[in-house]
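Q: got a sequence here, can you model it:
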Amino acid sequence: MGTWDIGPFDNDTAADFSYRVDKAPAEKKADVLLAAFGKVTGTGGDYLDSDLAAEAIASAALVAAQCPGGDPVTTAYGPKDPLPELPAGLRPTAVAALDRVLTEPSELLELWEEAHVEEWKTGVRRLRAVLAEA
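A: Alright, predicted model coming up:
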């Protein structure tokens, strides 16, 4: 995975995911995000692939952007088209997905821990807090 910074869209996987979100019809965009969450939460205690985790984090950032206190997604690597109002029901699913990303065994968590980048975990926890409080 090509990664250039710690943000939700600062990697090749999330940038590619943004393209898939843009290609989905407006009425299906929430389904694309929900599917990304489901792939992560559906792993249970099995090893979580970093690509699935990166897509879930990008999805969570898109949901959090519509929450009070959420940061807008302004990066060139995020979706180009504005998202419709997303169902509030995505928020608890996003929280569960982020919890799974931050729980072993998680390849993305391991990669960031090997790099000693606590800021990445702080950013994911901030997304989680925005979603949980909304």
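
Q: when you work out contacts or count neighbours from here on, use the C-alpha atoms and nothing else.
A: OK.

Q: just the helices in this protein please.
A: Counting by DSSP state H, the chain has these helices, from start to end: 12-23, 29-41, 50-64, 90-101, 107-114, 118-133.

Q: which other residues reach the fifth one?
A: Where contact means CA atoms under 8 Å, 6 or more residues apart in numbering, the residues beyond helix 107-114 that reach it are 47, 48, 49, 50, 51, 53, 54, 101, 102, 103, 118, 120.

Q: give me the angle between it and helix 90-101.
A: An angle of 60 degrees separates the directions of helix 107-114 and helix 90-101 when computed by axes from the mean of the first three to the mean of the last three CA atoms, to 10 degrees.

Q: how many residues are close by residue 4?
A: Look at residue 4: counted by other CA atoms under 10 Å, it has 10 neighbours.

Q: kindly apply the preceding question to residue 111 instead.
A: Residue 111 has 12 neighbours, counted by other CA under 10 Å.

Q: what about it, distance to residue 48?
A: Between residue 111 and residue 48 the distance, using CA to CA, to the nearest Å, works out to 12 Å.

Q: one more to put side by side:
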Amino acid sequence: MGTWDTGHFDNDTAADFSGAVDDAPEAERAALLRNALTVAIEADYLDSDEGAPAVAAAALIAAQCPGGEPVTTAYGPDKPLPTLPAELRPLAVKALDAVLGENSELRELWDDAGDKEWAPGIARLREVLVAACAG
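A: Below is the predicted model of the structure:
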């Protein structure tokens, strides 16, 4: 995986996912995000190529939540997303739990690198989503 920073879109896989979101018809974008989340949730071992799109999808969902940060990186989708269904929020939380879990290659890679920014960034994203689920 080509990674250049700790942001949610700062790797080749997430950037490619953003391109797929842009390429999808607007009516199919929510389903594309749901699929990325579901793949992460259902994986016995979460490969980084499955985890990175889940993180990107969660970031796009969180951006529409109260307190969520807009996705402004050049590696995120260029086209605006429609209003996403609220039922994606708890799925995004579960997917992020999988990404941070013991069976996640992404977590292993960042832990091995000794990084101190990636996991807290995922945790902040998760906090926004949890708050939006409760609200």
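
Q: coming back round to it: which one of the helices of structure 1 lies nearest to residue 76 of structure 1?
A: Residue 76 of structure 1 lies closest, by CA to CA, to one member of those: helix 12-23, at 8.7 Å.

Q: can you pull the buried residues of that closest one?
A: 12, 13, 14, 15, 17, 18, 21, 22 (16 or more other CA atoms under 10 Å).

Q: what range in structure 2 does it sit on?
A: Taken onto structure 2 by TM-score structural alignment, helix 12-23 of structure 1 occupies residues 12-23 there.

Q: the matching stretch against structure 1, how far on average?
A: Taken against structure 1, stretch 12-23 of structure 2 registers an average deviation of 0.4 Å after superposition, with mean CA distance after the TM-score superposition for structure 1.

Q: how distant is that stretch from the center of its chain?
A: Taking CA atoms, centre = their mean, to the nearest Å, the mean C-alpha location of stretch 12-23 of structure 2 is offset from the chain mean by 11 Å.

Q: with adjacent residues omitted, what lies nearest to the residue most central in space within structure 2?
A: The centre of structure 2 sits closest to residue 55, judged by CA atoms, centre = their mean, with a distance of 1.8 Å. Closest residue to residue 55 of structure 2 apart from its sequence neighbours, by CA to CA, 6 or more residues apart in numbering: residue 8 at 6.1 Å.

Q: residue 15 of structure 2 versus the one you found, what's the distance?
A: In this structure, residue 8 of structure 2 lies at 9 Å from residue 15 of structure 2, with CA to CA as the measure.

Q: residues touching residue 117 of structure 2, list them.
A: With the criterion set at CA under 8 Å, 6+ apart, residue 117 of structure 2 makes contact with residue 6.

Q: map it onto structure 1.
A: In structure 1, the residue equivalent to residue 117 of structure 2 is residue 119, according to TM-score structural alignment.

Q: likewise for residue 77 of structure 2?
A: Aligning on TM-score structural alignment places residue 77 of structure 2 opposite residue 79 in structure 1.

Q: so what's that match up against?
A: Residues in contact with residue 79 of structure 1, defined by CA under 8 Å, 6+ apart, are 18, 19, 21, 22.

Q: and it, how far is that from residue 24 of structure 1?
A: From residue 79 of structure 1 to residue 24 of structure 1 the distance is 11 Å (CA to CA).

Q: how about residue 55 of structure 1?
A: Counting by CA to CA - residue 55 of structure 1 and residue 24 of structure 1 are separated by 15 Å.

Q: stretch 72-85 of structure 2 spans what distance, first to last residue?
A: Start and end residues of stretch 72-85 of structure 2 are separated by 21 Å (CA to CA).

Q: oops, could you answer that again for stretch 37-56 of structure 2 instead?
A: Separation of the first and last residues of stretch 37-56 of structure 2 by CA to CA is 9 Å.
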